[in-house]
Each structure stands twice: as structure tokens, then as C-alpha cells.
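Peer 1: only geometry, no sequence info:
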């Protein structure tokens, strides 16, 4: 529809859409693919949708800060971290350690964890 077309052109058009758009999966996917930051606008049910989560963190690592802890998995965390290692500040130490290990920071993991914790 019209909202999907608008959001496909400019993800931030979601801000101007009527509330039902925040619950429309195709509209939400188009928005988060265009601007991961729009993840914060979508209905909670879709914030827990794995495809929506992956699309959001792929588009903008910041979206990881908005993902419910219960919906985190290694692929989600790594997707954000590969885009911006600083995204690891938004997950707990266990996820940080797993991601750093996967990204090849095994020997430097302790140092990196200190850097991330400030």
C-alpha cells in the first residue's frame, strides 16, 4: 500500500504513519532495513520477531540497544558487532565474551571487555 511505498523510499516515513503501520510486518521490515533506528517505533510483537531484529541490527548496530535480552542470540549480536564493535556495550559480559571470541579477539578478550565496560 501507500505506507509501504513511502517507507520503502524513506524509512523515517514510519514516524508519520498511522499506528496500524507499526504492526504491519512488511512495513516494519522495510523501515528497519532502511533505518535500523526505526526499530524503536514498532509494535512490541514485531520487536520480538527475529527477522525484524536481524534487519534492524544489520542496518544500524545501535538497534541492538533496543532488542529485548530474551531475543538475543549469537547471530544477532555478531551482526551488530561486525558493523560496529561498539554495539557490544549494549549486551552483557557473557554476550560480549562470546562475540569477541567469534570475532577473533580470543587472546585480547579481557582487554576488549575492559574497554567495553569503560
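Peer 2: Done, it's in. Keep in mind that this is a model prediction, so the values were computed, not measured.
Peer 1: okay, CA-based contacts and neighbour counts for the rest of this
Peer 2: Noted.
Peer 1: quick one: the helices in the protein?
Peer 2: 2-9, 25-34, 44-47, 50-59, 74-83, 93-102, 109-117 (DSSP state H).
Peer 1: then this one, side by side with the first:
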């Protein structure tokens, strides 16, 4: 905000300049979030592409090495899904604890004397 105020001395419409700043910050945060999601999805995409490539090999089902590789990749995908599920459950539990602590502050607070 200080940087914005330092740069805003030449602006005639300070409100518009502030709105532009907020919009730019939101766009940067959105790009950062998308990059983080892409990094998280990358291992799963690689595994899915490798499975798709193996399934397109002719007579793949007769080759036990390829069948074992596909099964191994499927196990890895299931492991990634299980990790994400566990992480989501932990996050939901932490959020529930936070909300419970927050509401208990108001409900169980000692009465204040005015």
C-alpha cells in the first residue's frame, strides 16, 4: 500500500488507480494459485499419460511386463488419490476445529462488566 501511495501522486483519479492495483494483485494471486495446482497435478498427469501410451501398444495384454507396468501405474495413481483424500480430510478437520474454537470463545466467555 505504501508503494501504491508513493506512485499515486501523479494520478488524477486515485480510486481508479487503487482499483487497478487491487485487480492486478488478484490476477497475480490467481496465476500463482494456478501454477501451484499445475505442480500438484503434474505427477498424476504423467502417470495417466504413461498408462494411455501403454494401453495403445498393440497386443499389450499378451505381454506380462506391460500388464504389470500398467497395474503398477494404477497402484501409484490410487496412492496419489488416497494421499489427496487424506489431506482433504485433515484440512476439513482442522477447519472444523478452528470454527469450534472460534464459536466457543463467544459462547463460553465470562460475562463482562460494564
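Peer 2: That came in fine, so what should we check first? Computed from a prediction, not measured in an experiment: that's the story for all the values here.
Peer 1: can you calculate the TM-score here?
Peer 2: The TM-score (TM-score structural alignment, normalised by the length of the second structure) is 0.20; 44 aligned residues with a C-alpha RMSD of 4.9 Å.
Peer 1: re earlier: next, format the helices of the first structure as a markdown table and append mean neighbour count.
Peer 2: Output for those, formatted as a markdown table (neighbours: other C-alpha atoms under 10 Å):
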| stretch | mean neighbour count |
| --- | --- |
| helix 2-9 | 17 |
| helix 25-34 | 24 |
| helix 44-47 | 16 |
| helix 50-59 | 23 |
| helix 74-83 | 19 |
| helix 93-102 | 18 |
| helix 109-117 | 14 |
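Peer 1: so which elements touch the lengthiest helix in the second structure?
Peer 2: The single longest helix within the second structure, with elements called by DSSP H, is helix 64-107. If you count contacts as 3 or more C-alpha pairs under 8 Å, 6 or more residues apart in numbering; DSSP states H and E, helix 64-107 of the second structure packs onto helix 14-55.
Peer 1: chain center to the helix it packs on, what's the gap?
Peer 2: Put simply, helix 14-55 of the second structure sits 9 Å off its chain's centre (C-alpha atoms, centre = their mean, to the nearest Å).
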